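Undergrad: Please work out how this folds:
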Amino acid sequence: MKKVTKIAQNKTNLTEQTKLRVAAYCRVSTDSDEQLESLDAQIKHYESYVNANPEWEFAGLYYDEGISGTKKEKRPELLRMIADCEDRKIDLIVTKSISRFARNTTDCLELVRKLLDLDVFIFFEKENINTGSMESELMLSILSGLAESESVSISENNKWSIKRRFQNGTYKISYPPYGYDNVDGEMVINKSQAKIVRFIFAEILSGKGTHKIANELNRRKVPTKKGGRWTSTTIRGMVSNEKYTGDVIFQKTYTDEYFNRHNNNGEKDQYLIRNHHEPIISHEDFETAQDIIDQRAKEKGLEKQNTKYQNRYSFSGKITCGQCGGTFKRRSHSSGRHRIAWCCSTHIANIKKCSMKYVPESAIEYAFVTMMNKLIFGHAVVLKPLLVSLRGMSSDETLENIRALDKKLEENTEQRNVLVGLMTKGYLEPAVYNKSNNELLQEAERLRRQKESITRFLNNDFQNLSEVSALLQYATKASMLTGFDGELFKRYVEKVLVYSREEIGFELKCGITLKERLVR
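TA: Reported below is the predicted structural model:
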């Protein structure tokens, strides 16, 4: 006889459905009083809006104030909301419009797709779009593109307005430099801070370096404008700021079409206004301070508007600590056998954070000569097999894989087009369409990532192949080295890894790392 097991009836109230956890997101673009009042209104609106729906449960309100919406990285509350979505704390997001959510098409679509993967939908009130029931991404793409165009238009209008104020001298400096306060739109001297400004310039004129001045101000516990610590960079920025002379130069920086800020090195017009406000430093002292800074830079091999170390030393910026990841700095010892050495910057700042002691420059040079001589002597057994291996990796098989992925992507697009056609003619239910379309979109995204990975790998192989070929050609013809060659080091070495005071590794541009013992 067959055994029958009774499954007890579910006595729970089936009418009780799990409520949707709904969060609201809002943003204002500036920190003006009017915009902050708008923010308060939005907060009240969404609290009542979500709580009024019996099928919804309020999951929190996220808002960014005084922040531009052109890039998601600049909005901490938006990123916090996405993190909560990843932690499964939110089911639905309500926001005013696409332009409030994102004014960048790429960011908007990226965020929507990411949230869809998490089964979190977005409802845009103004456009009446719910990403959970939308037929395709086409409408969202068009609308977010319009929002981005609107953002660019607003940005251009603001730039034009600011430029006009630059030209007629009516532009107000809302955040003046250290030493000044903003009083009713005018720059007014802050007497206590002005004393520090005069002290800094006096120290520069007396021959002291910016690093020592910063240390002195930190020792005296003098706060910066934002209440932080003084650095040599802060001091250099102040000494080169013409505002301390009472003059002002407008448009020293500018924003490009991708909303990235750059220093203006002549790409845009600049506007100089003399006697704009009360000076703290005379023009004579200011010019003399600039001459001192420039002279010091020339002596150290530094150049303005260029990389910090312009071929100053062969090892500059290339030695990395294997213990903490810090960059090594060149040090000159006044006495001892090793007059010139390289030391971890973290160790210099705080010996407790990194115990890696200095490495003599002569030992690094000797290790490099030894490594190159080994390659010259054994190029046939080291470099030739590597070259053959790389040629095999970047073969037709890899290119065939890329072509196969392209074909799959084309088929995926065709399948989605068929779905759209069936949906338009009414042959397909919306729920079935949404499920199938989302699966195809996820598959397309996976194929694109796979193609990008292979392409990136292939490009790296071609680069490594070129570098190995060049190194092999050199090693085949070169004679044994008798001394360190800085140009040769720069040509073939990407960076130096210091594992200990006894062993280092040379990471070559061809993609291999060769270890050598340090002889001191």
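Undergrad: Could you use CA atoms for every contact and neighbour count after this?
TA: Will do.
Undergrad: Distance from stretch 343-360 to the middle of the chain?
TA: 27 Å (C-alpha atoms, centre = their mean, to the nearest Å).
Undergrad: Need the residues that contact it.
TA: Residues from elsewhere that reach stretch 343-360 (C-alpha atoms under 8 Å, 6 or more residues apart in numbering): 320-321, 323-324, 326-331, 338-342, 500-501, 520.
Undergrad: Likewise for stretch 381-390?
TA: With contacts defined as C-alpha under 8 Å, 6+ apart, stretch 381-390 is touched by 375, 461, 464-465, 468-469, 471-472.
Undergrad: Between which two of these is the distance greatest?
TA: Leu375 and Asp461 (20.6 Å; C-alpha to C-alpha).
Undergrad: I have a second one here; can you model it like the first so I can compare?
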Amino acid sequence: MELYGEKEGETIKYEEYPYLLYVRVSTDKDEQKDSVPNQIDICRYWIEKNNFEWNENSILKDDGLSGTYFLERKAMQLILKKARNREIKMVVFKSIHRLARDLKDALEIKEVLIGHGVRVVTMEENYDSHLEGKNDMKFEMYSMFAAQYPKTLSVSISASLAAKVRRGDHIGKIPFGYDRINHKLVIKEAEAEVIRKIFNWYTKDKLGFKSITNKLNEGIENGTILPPKESSYWGVTSVQRIIKSPIFCGTFILNKYTNIKVDGRKKQIKNPREKWNVFEDHHPAIVSKKQWKEANNKDITKFNTKISKWNEFRGLMKCSECGSNIVTMVSYKRRKSDGHKTTFKYLKCSAYRRGGKAACVNHTPITYEDFREFILSSLIKKWNQVELDLENNLGKNTKSQINNLNQQKIQLEKKKNRLVDMYLNEMLDKEDYLKRKSGFEIEIEKIENELYLNSSIEHKQVQIRNVKEAFSSLKKTDQDLTRVFKEIIDNIFIAQNGEIEITYRIDPSL
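TA: Modelled structure (predicted):
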């Protein structure tokens, strides 16, 4: 008697053979709204035809997510987690296109599932890992076709978009200063006036980005300047983007950027210039090409101050006023006698840096060196107040206990698996099989609970040991302590008056 769908005239209960049905749609467009019920119906027909009990709760769905972005698909990640935990025996898909549209991802998903004893079935390709055995050329071939589909589609879409742009249509996000009517950009005069002011301040008055940002935000306060579309205040980066964008002199660039996948996640990169499609005089210009070129002939990436890439507290420092990150700024000072440059590092709220007082408050000046010295002395003082005792608090034999429990679990699972063979060979009747199986599962669950408790203890041991080592490294003040600070500190809140509050990742008194 097989537990793979070949039982004659008898339905296999879901508890005997738990499975999942995975469905996915790439977008929320109207033409795909019927895709989910269609996928479910097709898979349900196969499930019931092969004598499996239908279970509505077995359906997992990813809505509006492309098959090319593996890590963003939560339902798929849950399937892999259940497979690793041996909680399922089969996964059913309408097609390999639904599983993944990246060859590497498709093969990886299949390997994880089959490697953990999970049967993989796809309807359109008539693929069944239980029947195919080790010959997986069929799966690999269809996966390759699925991977090629989005690339072919991308070329087709790019050609279609280029044709629209050549006709004078605008695609993408509507820029500040414009409206879109009948697919064409038209100047929105109230916003366009702000764009002209920015260019005039930059090219004629020779103001820098920070000064322009301050004037814009002052204008918002007195009602003479409009704010940007997605914020209540202007920021330095928004001003810089406007100066750099050729859209305001009537030029539209297509294919300037492309999306790639890095470690399963989407990332945007700039294409080489020879791949750009540049459309001059595509739409009405707000500023002249001459003024735009004049603005962009300057080195607009050069600042008197810039954010320091080397910052041991990156991501830990927060503004207590607005919650934004505190960044380390570097100011350059040139000595008049020999031209030698000196640097001065200080802390600043990133929101205040971008938008001035419209975004946050200006903090009391704190130099990076003084701040670092204060944090070091605070951490050392904190550590001297407590005493860690791993042996007494967390137990001496956690590792050996975990090893013993794992061995017991392996033996119980072997016995449980032998029950299936005995049942298939009719050495046990169904009632005796289910009774013994239930008994083994109860014992395995008890062991898993004990393993969880012990692994939590072991995890805490490792965590405290890491913290202990981190604190001991604080004496090495001449070294980069980035890793040490992140091991000990959760957040550092800095108030406007310079008061500092530290929250820790773990209570050293544990």
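Undergrad: TM-score for this pair?
TA: Here the superposed chains carry a TM-score of 0.51, computed using TM-score structural alignment, normalised by the length of structure 2; 335 aligned residues with a C-alpha RMSD of 5.0 Å.
Undergrad: re earlier: mind putting the contacts of stretch 381-390 of structure 1 into TSV with neighbour count, distance to Met139 of structure 1 and secondary structure?
TA: Shown next, in TSV, are these (neighbours: other C-alpha atoms under 10 Å; distance: C-alpha to C-alpha, whole Å; DSSP: H, G, I helix; E, B strand; the rest coil):
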residue	neighbour count	distance to Met139 of structure 1	secondary structure
Leu375	19	60	helix
Asp461	18	40	helix
Asn464	21	44	helix
Leu465	22	45	helix
Val468	23	50	helix
Ser469	17	51	helix
Leu471	21	53	helix
Leu472	21	55	helix
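Undergrad: From these, pick the one nearest Ser48 of structure 1.
TA: Asp461 (58.0 Å).
Undergrad: Arg198 of structure 1: which element?
TA: Using DSSP states H and E, the element containing Arg198 of structure 1 is helix 191-205.
Undergrad: Report the buried residues of that helix.
TA: Using 16 or more other C-alpha atoms under 10 Å as the test for burial, helix 191-205 of structure 1 gives 193-194, 197-198, 200-201, 203-205.
Undergrad: and if you look at stretch 324-335 of structure 1?
TA: By neighbour count with 16+ other C-alpha under 10 Å, stretch 324-335 of structure 1 contains the buried residues 326-330.
Undergrad: between those, which is nearest Val420 of structure 1?
TA: Gly326 (54.3 Å).
Undergrad: Break down the stretch 201-350 of structure 1 into its strands, ranges please.
TA: Assigned by DSSP state E, counting those that start in this stretch, the strands in the stretch 201-350 of structure 1 fall at 248-250, 253-255, 261-263, 271-273, 319-321, 328-332, 340-344.
Undergrad: Asn417 of structure 1: which of the ones you listed is closest?
TA: Going by C-alpha to C-alpha, the one of the strands of the stretch 201-350 of structure 1 nearest Asn417 of structure 1 is strand 253-255, 39.5 Å.
Undergrad: hey, where'd the helices end up in the stretch 101-250 of structure 1?
TA: 105-117, 138-168, 191-205, 210-219, 232-239 (DSSP state H, counting those that start in this stretch).
Undergrad: Could you dump those helices into TSV with distance to Lys490 of structure 1 added?
TA: Below are the helices of the stretch 101-250 of structure 1 laid out as TSV (distance: least, C-alpha to C-alpha, whole Å):
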stretch	distance to Lys490 of structure 1
helix 105-117	39
helix 138-168	43
helix 191-205	35
helix 210-219	29
helix 232-239	28
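Undergrad: just to revisit the earlier point, out of the contacts of stretch 381-390 of structure 1, who's nearest Gln35 of structure 1?
TA: For the contacts of stretch 381-390 of structure 1, with Gln35 of structure 1 as the reference and C-alpha to C-alpha as the criterion, the closest is Asp461, at 52.5 Å.
Undergrad: Could you measure from the closest one over to Lys490 of structure 1?
TA: 21 Å (C-alpha to C-alpha, to the nearest Å).
Undergrad: Next: Gln463 of structure 1.
TA: 17 Å.
Undergrad: helices and strands around the longest helix along structure 2, which ones?
TA: Determined from DSSP state H, the single longest helix within structure 2 is helix 430-472. Packing contacts for helix 430-472 of structure 2, counted by 3 or more C-alpha pairs under 8 Å, 6 or more residues apart in numbering; DSSP states H and E, involve helix 368-384, helix 390-394, helix 398-424, helix 482-488.
Undergrad: To Asn296 of structure 2, which of those lies closest?
TA: helix 368-384 (33.7 Å).
Undergrad: what inclination does that closest one have with respect to strand 326-334?
TA: Here helix 368-384 of structure 2 runs at an angle of 140 degrees relative to strand 326-334 (axes from the mean of the first three to the mean of the last three C-alpha atoms, to 10 degrees).
Undergrad: From the chain's centroid, how far away is helix 368-384 of structure 2?
TA: Worked out by C-alpha atoms, centre = their mean, helix 368-384 of structure 2 lies 33 Å from the chain centre.
Undergrad: okay, the angle between it and strand 341-349?
TA: Helix 368-384 of structure 2 and strand 341-349 are oriented at 60 degrees to each other (the same axes, to 10 degrees).
Undergrad: List the buried residues in helix 368-384 of structure 2.
TA: Neighbour-count burial for helix 368-384 of structure 2 [16+ other C-alpha under 10 Å]: 368, 375-376, 379, 383.
Undergrad: what does stretch 229-242 of structure 2 give?
TA: Per 16+ other C-alpha under 10 Å, stretch 229-242 of structure 2 contains these buried residues: 233-236, 239-240, 242.
Undergrad: Include distance to Arg465 of structure 2 when you put the residues you listed into a markdown table, please.
TA: Output for these, formatted as a markdown table (distance: C-alpha to C-alpha, whole Å):
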| residue | distance to Arg465 of structure 2 |
| --- | --- |
| Tyr233 | 46 |
| Trp234 | 46 |
| Gly235 | 44 |
| Val236 | 44 |
| Val239 | 48 |
| Gln240 | 47 |
| Ile242 | 51 |
